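Undergrad: Fold the following.
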Amino acid sequence: MISRTSPWARPLTRRTGSAERWRRLGMLLAALPVVVALSIAVGSGGIAPDTVFSVLVHPDGSEAAIIVHHLRVPRTVLAFAVGVALGMAGALMQGQTRNPLADPGLLGIEAGAALAVVLAIALLGVDHIGGYLWFALAGAGVATVAVLSIAAGRGGPDPLSLVLAGAATSALLMAFTQAFVIRDGDTIAAYRVWGAGTLLGRGIDIFYQCLPLLLLGVLLAALSAPGLNLLQLGDDVARSLGQHPVRQKVLGVGAILVLTGTATAACGPIGFIGLTVPHVARALCGVDYRWIVAFSGLLGGMLLILADTIGRVIALPSEVQVGVVMALIGSPVFVLVVRRSRLVTI
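TA: Sure thing, here's the model as predicted:
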């Protein structure tokens, strides 16, 4: 249940009407090129900004041009795509479970992907990022199906059983993952970079491999978002208004699986985006999920780009993994949200 003090329970105000929503969306879109330019201009290589933009427009084969075109631009593009996926998945997960503290990881997606990657490294000798991608996506899918099977009831998985089944399955899968990692030193070395959540070393080829699945996930999210508004009223009310709750839940969980599974496969588990971004989106656009999902995607993409940029410069000449930076940013935001809003009661 959602408490009366929850921002989810507040009625839509005039200030978050359609015109105001479009204005705020326009402001975010206007800020996006600035965030992208900052990501491309800033890095541990110490290249002057004017040189960066010179080689960006006129690549001359120099070291600066190689760094910009083969390292910074692919990282920025992939960071935005992964952030969009995680932000949308977080909004959908909170709507599906009617729990504003829910996270896509509750479905076991990240734990399933991690176990599949470890098995691929330890048993099959997979040692490159492109190889991790498909194993991670398959593991995420199997884990999600297992969670849905455990939580399924006559009317489909209810929010509480889904959360409990996801938490139990995630704990079990992570235990198996740690068992494989501890017993094999080579697996530890190969897994720890991916497991920390990173964009380092990701070329544009990884983005192209992920793009069809990410577009599919965005399409499923767009189809799922309108029905979430009725699901907030409960399955019985939604059914009486012509909604099909089971079909809506399957569609939403499918979108979460594709979005989170692909993002996790590409960059490893990156936490807190799906947890915190929807709260910011809700503050900007109100309680209509058609807008929340769109705002969450845009905010998630921008936030991950900024987190990656910060990670490149806070520990020069080394880099801090983007998953670590997101934990540093997301943890205090999450605590603030919980303390200020007293969000849920069960």
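Undergrad: hey, let's count contacts and neighbours off CA atoms from now on
TA: OK.
Undergrad: Verify the assumption that residue 315 is located in a helix.
TA: No. In this structure, residue 315 is coil, not part of a helix, as judged by DSSP: H, G, I helix; E, B strand; the rest coil.
Undergrad: I'd like the structure of this one too, to check against the first:
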Amino acid sequence: MKLRWTGLAVLLVLVAAAFILNMCLGLSRIDAKTVWQAFTAFDGSRDHLIVRSVRLPRALIALMVGCSLALAGAIMQALTRNPLAGPEIFGVNYGAALAAVVASFVLGFSSLQLFVWSAFAGTAVVGIAIIALISLGRAAITPSKLVLAGATINLLLAALTQGILILNQQSLDTMRYWLAGSLTGRELGLFLQVLPYMLAGLIGALLMSKQMDTLSLGDDTARSLGQRVMRTKLLMIVLVIVLTGSSVAIAGPIGFVGLAVPHIAKYFTGSDYRWILPYSAGLGALLLLLTDIGARFALPSQEVPVGVVTAFLGAPVLIYIAQRREGLK
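TA: This next block holds a predicted model:
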């Protein structure tokens, strides 16, 4: 127990260091002293403006999006008892993408604010559709039904999104960077609009950690311990929708964070979700803050969308997890 608390404290220090580093490094390097003075003795200089208007929103978004996606992945793995589960399995990524494409192509939205909220609405609609689909009939919400429903809707939404983009070159040009997963060009005010949803999801996940720990033992065991399994599963689904939806709305569909980070957390904590969740939140934030720095220097002349970098790092992790799972059979 003491070792886990120590590890969590070290993780928080690393996240704080990565946050500061994220605001210092970029095409123009700014030392930590100047970053500090941008908040304590703002003078309107170029470096101070960059820190406050560009670097701070980007670092905050990386922090909260990484935290939210990692938590959503941990909840998905607890819900399905499947180590290969992640937020993408729900289809919320492409639900947000389809809603944003429709807003741009059909309704003619050009405002980033309307673009973000249409994406958020898409995740909510997809989440409700999945809940309705898996709740049909009298059978319980089983992991196989959950995975099948999410994967089916995900493929359908992906096909519809790509079809609309092919038909409309302007929408393709507008959305290409967002669909790759990007933290650039987001204003602080826009981030503050989705922050309450991220915080609500974070707090809700931590409060439900004990129920998730019990549910991971199996439905029958959870019922014998007095847990309302159906209600717990539905609440977990809602948390995944809120956490992933808010993240995708502000940063686009960034993959593999929700899949890989919970496995790293389990390496340090074991199978106790009361520790997996806070470790996942911290590790997700740390991963995306550092990945965002790497995305700035991946190419000499331009930035790479952070979603491309996470996919590059996450693909080997997915292969490793799949091979390890197959080897255990």
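Undergrad: Give the aligned equivalent of residue 252 of the second structure in the first structure.
TA: In the first structure, the position corresponding to residue 252 of the second structure is occupied by residue 268, as judged by TM-score structural alignment.
Undergrad: and the residue nearest to that match when sequence neighbours are not counted, how many neighbours?
TA: The spatially closest residue to residue 268 of the first structure, leaving aside those adjacent along the chain, is residue 197, at 4.3 Å (Cα to Cα, 6 or more residues apart in numbering). Counted by other Cα atoms under 10 Å, the residues lying close to residue 197 of the first structure total 22.
Undergrad: Mind telling me what residue 197 of the first structure corresponds to in the second structure?
TA: Residue 197 of the first structure maps onto residue 181 in the second structure, with residues paired by TM-score structural alignment.
Undergrad: And the helix or strand in which residue 242 of the second structure is found against the first structure, how far off on average?
TA: In this structure, residue 242 of the second structure is located in helix 229-251 according to DSSP states H and E. On superposition with the first structure, the mean distance recorded for helix 229-251 of the second structure (mean Cα distance after the TM-score superposition for the first structure) is 0.4 Å.
Undergrad: Might you report the residue contacts of the residue lying closest to residue 263 of the first structure once chain neighbours are set aside?
TA: Distance criterion Cα to Cα, 6+ apart; nearest residue to residue 263 of the first structure, sequence neighbours excluded, is residue 82 at 5.1 Å. Contacts for residue 82 of the first structure were tallied using Cα atoms under 8 Å, 6 or more residues apart in numbering; they are 263, 301, 304.
Undergrad: Hmm, residue 86 and the first one touching each other?
TA: Yes. Counting by Cα atoms under 8 Å, residue 263 of the first structure does reach residue 86; the two are 7.0 Å apart.
Undergrad: So if I had to pick from those two, which one is more boxed in?
TA: More neighbours sit around residue 86 than around the other of residue 263 of the first structure and residue 86, counting by other Cα under 10 Å; the figures are 33 against 29.
Undergrad: what's the spacing between that one and residue 46 of the first structure?
TA: From residue 86 of the first structure over to residue 46 of the first structure the distance is 30 Å, taken as Cα to Cα, to the nearest Å.
Undergrad: Aligned counterpart of the residue nearest to residue 263 of the first structure in the second structure, please.
TA: When the two structures are superposed using TM-score structural alignment, residue 82 of the first structure falls opposite residue 65 in the second structure.
Undergrad: Could you pull out the helices in the stretch 51-200 of the second structure for me?
TA: For the stretch 51-200 of the second structure, the helices defined by DSSP state H, counting those that start in this stretch cover 56-80, 92-105, 112-134, 143-167, 169-179, 188-207.
Undergrad: what's the average distance of the third one to the first structure?
TA: The reference is to helix 112-134 of the second structure. Distance for helix 112-134 of the second structure, averaged over aligned residues: 1.5 Å (mean Cα distance after the TM-score superposition for the first structure).
Undergrad: what's that helix aligned against in the first structure?
TA: Per TM-score structural alignment, the counterpart of helix 112-134 of the second structure in the first structure is residues 129-151.
Undergrad: show me what contacts residue 74 of the first structure?
TA: Contact criterion Cα under 8 Å, 6+ apart gives 202, 203, 204, 207 as the residues in contact with residue 74 of the first structure.
Undergrad: Would you confirm that residue 182 of the first structure contacts residue 192?
TA: No. When contacts are counted by Cα under 8 Å, residue 182 of the first structure is not listed as touching residue 192 (11.3 Å).
Undergrad: Report the spatially nearest residue to the most centrally placed residue in the first structure, omitting neighbours in sequence.
TA: Most central in the first structure under Cα atoms, centre = their mean is residue 86, positioned 1.6 Å from the mean C-alpha point. The shortest distance from residue 86 of the first structure to any non-neighbouring residue, by Cα to Cα, 6+ apart, is to residue 274 (5.3 Å).
Undergrad: got a list of what residue 143 of the first structure touches?
TA: Residue 143 of the first structure is in contact with 107, 108, 109, 111, 112, 169, counting by Cα under 8 Å, 6+ apart.
Undergrad: whoops, I mixed them up, residue 232 of the first structure
TA: Residue 232 of the first structure sits next to 95, 98 when contact means Cα under 8 Å, 6+ apart.
Undergrad: again, only using 7 Å
TA: Shown in contact with residue 232 of the first structure (Cα atoms under 7 Å, 6 or more residues apart in numbering): residue 98.
Undergrad: try the one 3 residues further on
TA: Going by Cα under 7 Å, 6+ apart, residue 235 of the first structure touches residue 245.
Undergrad: ok, so what distance separates the aligned partner of it in the second structure from residue 90 of the second structure?
TA: Correspondence of residue 235 of the first structure to the second structure, assessed by TM-score structural alignment: residue 219. Counting by Cα to Cα, the gap between residue 219 of the second structure and residue 90 of the second structure amounts to 21 Å.
Undergrad: Residue 99 of the second structure too?
TA: Going from residue 99 of the second structure to residue 90 of the second structure by Cα to Cα gives 15 Å.
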